[in-house]
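[1] Need a 3D model of the following:
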Amino acid sequence: MSSQEYEHEGFNPGVDANPDSQRKNDHIRLALEQQQTVQRNAFDDIRFVHHSLRAVDQSSVDTSTRVCGAHWRMPFYINAMTGGSAQAGHINALLAQAAQRTDLAMATGSQHAALRRAELVPTFTTVRKHDPVGFVFANVGPTVSPEQAVQAVEMLEANALQVHINPVQEAVMTEGDRDFASWPERIRAIVQAVPVPVVAKEVGFGFSRPTIELLASLGVSSVDVSGRGGTNFAVIENSRRTDHAYWYMDDWGFSTVLSLLVANQPEPIAGLQLLASGGVRSPLDLVKALALGAQAVGISGHFLQVLTQNGVAGLVAEIESWSVQLRSLMSLLGASTISDLQATDLLITGSTAQEASLLGVDVSAFARRSEGHLL
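    So this is what the prediction gives:
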């Protein structure tokens, strides 16, 4: 990305004397660099079976969903990105403006920096300044105390709390945490302390079925599988290291698609809602994630790229375009609701099919999910 494009509407990553803030600026810069080329990912292993005479009238399509007990007009949202530096605060303000204008939910990035340094709080509270009544996710990791988790929710007057689970990122990060054994009980304590629903969110490496089952037992209400295929924090943190020692971690983890497949096999986990993010490049990827069982889908990297290149107006136009295309694709697939999408026929191929089969998923069954429906 050229400096001229990045400086649209005041974007300038610059250098920050505060190490926490500089790390946030590094994350923004490196995440944008990863967006320069649209790469193949596991969503390309999923194809819909085309039934020519199953399409429904677009006027009958209902794109709404319920997430964390709230009604959403659209089943996608602006997922966690940033906060904790002047540049990050500027991005959060612009994202919030787009969210407010499109009635879209949004999440902030990790609030740890603001919990440590009061002067960084405005880089997060700017979200509520620009989107006072929208649905907002607060964001902390499992290393914070229950009291700090409550503080993060109060800081944003948040409707829900994302707890990001990022051991791979921490392991590669030079200054990262190394004590992971206490995380399950810390998550349980956070769930018990905060007054809003808690979403356990990976940061791009996906969740296995046993991990999802453990999270459900800890009391989280939703899981965002956030799998491999989008912004890669192992690559980002390795790029920040002077020795680049963890070059071999580029392909670590589960893809978003594989995470969704194992999350629902052999059967869905009662009472646990699935969200998805990671590698969602287009409305078609969005529809595939919904068809695989997600109630809503988070988008980060693509929306950030649009924002930095085209500003708030450009992002609003992109979100509105995605909404139109979502309705069109659902109509084509004969799905009047999100629930209908989850009964459409899917062909699962490539490495995703191989990996899913090894994990006990009957991938052939997805090609026959609509049996009994009239053509």
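
[2] C-alpha only now, for contacts and for neighbours.
    OK.

[3] residues contacting V168?
    By C-alpha atoms under 8 Å, 6 or more residues apart in numbering, the residues touching V168 are F205, A234.

[4] Quick check: it vs P197, distance?
    For V168, the distance to P197 equals 25 Å [C-alpha to C-alpha, to the nearest Å].

[5] now swap in T308 and tell me
    With distances taken as C-alpha to C-alpha, T308 is found 31 Å from P197.

[6] again, but for A118
    Here A118 is placed at a distance of 25 Å from P197 (C-alpha to C-alpha).

[7] Compare those two and say which one has the larger neighbour count.
    The residue with the greater number of neighbours, taking A118 and P197 and applying other C-alpha atoms under 10 Å, is P197; the counts read 20 against 9.

[8] To check against the first, give me the structure of this:
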Amino acid sequence: MRSIRKKEHIENYLKTTFQGDTLLGDVFLEHNALPNLNLNEIDTSTTFLGKKISFPILINAMTGGSSLTQEINRDLSMLAKEFNIPMAVGSQTIALEDAEGARESFKIVREIIGNDGVVISNLSGQATADEAKQALELVDGDAIQIHLNTAQELVMEEGDREFRGVIDNIQSIVQRTNKPVIVKEVGFGISKNVAERLYNIGIRYVDVAGFGGTNFVEIENLRNHAYDYTELYSWGIPTAAALVNCRKLPKDLKLISSGGIRNSTDVVKSIVLGAEVAGISGELLSYLVHGGYSYAKEYLDSLVYKIKILMLLLGKKNIEELRNSEYKVTGKLKDLV
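    Predicted coordinates for the structure are as follows:
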């Protein structure tokens, strides 16, 4: 059933039409007409999870668990290796429950990326510490994402309805695993209050995964014929608001920006707002499914080149300088931060 659902999620993602607003457009960055830099001086490299990566971009969790998703994970991991950027696998629950075939769709990621690259495991907030250890071992993960997807589960006809004790599960994983734990949403955003509660139990990485990108209410609504959930399509915290508000917490809480990250401007603004890296999933998947590996590679080539252009236009020669850029909040975002 999980394997069929994974396939349906990909098919339904490609059918979605609702477009939310991340509010990253309400972040103003001032042009620098005298940057005193050459383009070839721009250094986009940074360190993430203890390893040097070439760009502040994460191929975020998408899928795994079937022959179709194994092909997708193969291509995504080849892109991660070619660009030297981190990759998070999709939920590994199916691999812990299912046959060897499902496991292979995840193991292929580390096999292709190699030991020098960053691979991140993934399980739900319902997972136990022992399951987290198994998931990490399966892909030799540098960290594990624990995803929070309450809204998705509630719209999913066969989804969970009980969420009591999730924070206790996460705390147990933090205490009993020796790898960093990243808590992420799946597209509805993490508030400052939730991030603070996570920080208090030992979480030092949060992926805000805000509203504006892949909409799992719409995806599940296409699968669930019992009710019409259209009115919930606009539910969530816009990515920019989640980032700005969570950045008010202590600096040792590392933030990942995701949810509607589609272009170089989104990535640059995410870093300016305080993210370590920006996670891309749906946009990259669309390029990969519609045009294959070369099409997805062209998209990333263009993305990273334009990141360098934007850094030059801001007069920032490296990622650390970019993080210290000044910005102004305008529009609707101003009312939410």
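
[9] ok, N12 of structure 2 - how many residues close by?
    For N12 of structure 2, the tally of surrounding residues (other C-alpha under 10 Å) stands at 17.

[10] contacting residues around it?
    If you count contacts by C-alpha under 8 Å, 6+ apart, then N12 of structure 2 has I219, L222, R223 around it.

[11] Show me what the last one aligns to in structure 1.
    Matched by TM-score structural alignment, R223 of structure 2 corresponds to R240 in structure 1.

[12] Measure the mean distance from the helix ranked longest in structure 1 to structure 2 post-superposition.
    With secondary structure taken from DSSP state H, structure 1 has its longest helix at helix 301-332. Mean deviation of helix 301-332 of structure 1 from its aligned counterpart in structure 2 after superposition (mean C-alpha distance after the TM-score superposition for structure 1): 1.4 Å.

[13] In structure 2, what stretch matches that helix?
    The aligned range for helix 301-332 of structure 1 in structure 2 is 282-313, by TM-score structural alignment.

[14] And the buried ones among the contacts of N12 of structure 2, selectable in PyMOL?
    To isolate the buried ones among these in PyMOL, judged by 16 or more other C-alpha atoms under 10 Å, type:
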select buried, resi 219+222+223
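
[15] Of the contacts of N12 of structure 2, which is the nearest to E41 of structure 2?
    The shortest distance between E41 of structure 2 and any of the contacts of N12 of structure 2, using C-alpha to C-alpha, involves I219 and amounts to 42.9 Å.

[16] ok, that closest one - contacts?
    When contacts are counted by C-alpha under 8 Å, 6+ apart, I219 of structure 2 touches H9, N12, Y13, T16.

[17] Compare those and tell me which is most surrounded.
    Across the contacts of I219 of structure 2, neighbour numbers were computed from other C-alpha under 10 Å; Y13 holds the maximum, 20 neighbours.

[18] Mind telling me what that one corresponds to in structure 1?
    Using TM-score structural alignment, the partner of Y13 of structure 2 in structure 1 is A31.

[19] Leaving out sequence neighbours, find the closest residue to that match.
    With C-alpha to C-alpha, 6 or more residues apart in numbering as the measure, T231 is the residue that lies nearest to A31 of structure 1, at 6.0 Å, once sequence neighbours are left out.

[20] my guess is the one you found meets I28, correct?
    No: taking C-alpha atoms under 8 Å as the contact criterion, T231 of structure 1 and I28 are not neighbours in contact, 10.4 Å apart.

[21] out of these two, which sits in the more crowded spot?
    A side-by-side neighbour count of T231 of structure 1 and I28, using other C-alpha under 10 Å, places T231 first with 25 against 21.

[22] what residue of structure 2 matches up with that one?
    When structure 2 is aligned by TM-score structural alignment, T231 of structure 1 is paired with T214.

[23] separation between the match of R223 of structure 2 and D251 of structure 1?
    Using C-alpha to C-alpha, which is the criterion applied here, R240 of structure 1 is 18 Å from D251 of structure 1.

[24] so how far is the longest helix of structure 1 off the chain centroid?
    For helix 301-332 of structure 1, the separation from the chain centroid amounts to 15 Å (computed by C-alpha atoms, centre = their mean, to the nearest Å).

[25] Strands of the stretch 251-375 of structure 1, start to end?
    Counting by DSSP state E, counting those that start in this stretch, the stretch 251-375 of structure 1 has strands at residues 273-277, 296-299, 346-348.

[26] Among those, show me which one is buried the most.
    Ranked by mean neighbour count under mean count of other C-alpha atoms under 10 Å, these are led by strand 273-277, which reaches a mean of 27.

[27] which helices and strands sit right next to that strand?
    Strand 273-277 of structure 1 makes packing contacts with strand 222-224, helix 256-263, strand 296-299 when contacts are defined by 3 or more C-alpha pairs under 8 Å, 6 or more residues apart in numbering; DSSP states H and E.

[28] Turn these into TSV, columns for distance to P210 of structure 1.
    Listed next are those as TSV, based on distance: least, C-alpha to C-alpha, whole Å:
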stretch	distance to P210 of structure 1
strand 222-224	13
helix 256-263	9
strand 296-299	22
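
[29] how about the helices in structure 2?
    In structure 2, helices defined by DSSP H lie at 2-13, 67-83, 93-97, 100-113, 129-139, 150-155, 166-176, 192-200, 216-221, 239-246, 264-272, 282-314, 319-323, listed in chain order.

[30] ok and the fourth one relative to helix 2-13, angle-wise?
    For helix 100-113 of structure 2 against helix 2-13, the angle by axes from the mean of the first three to the mean of the last three C-alpha atoms, to 10 degrees is 60 degrees.
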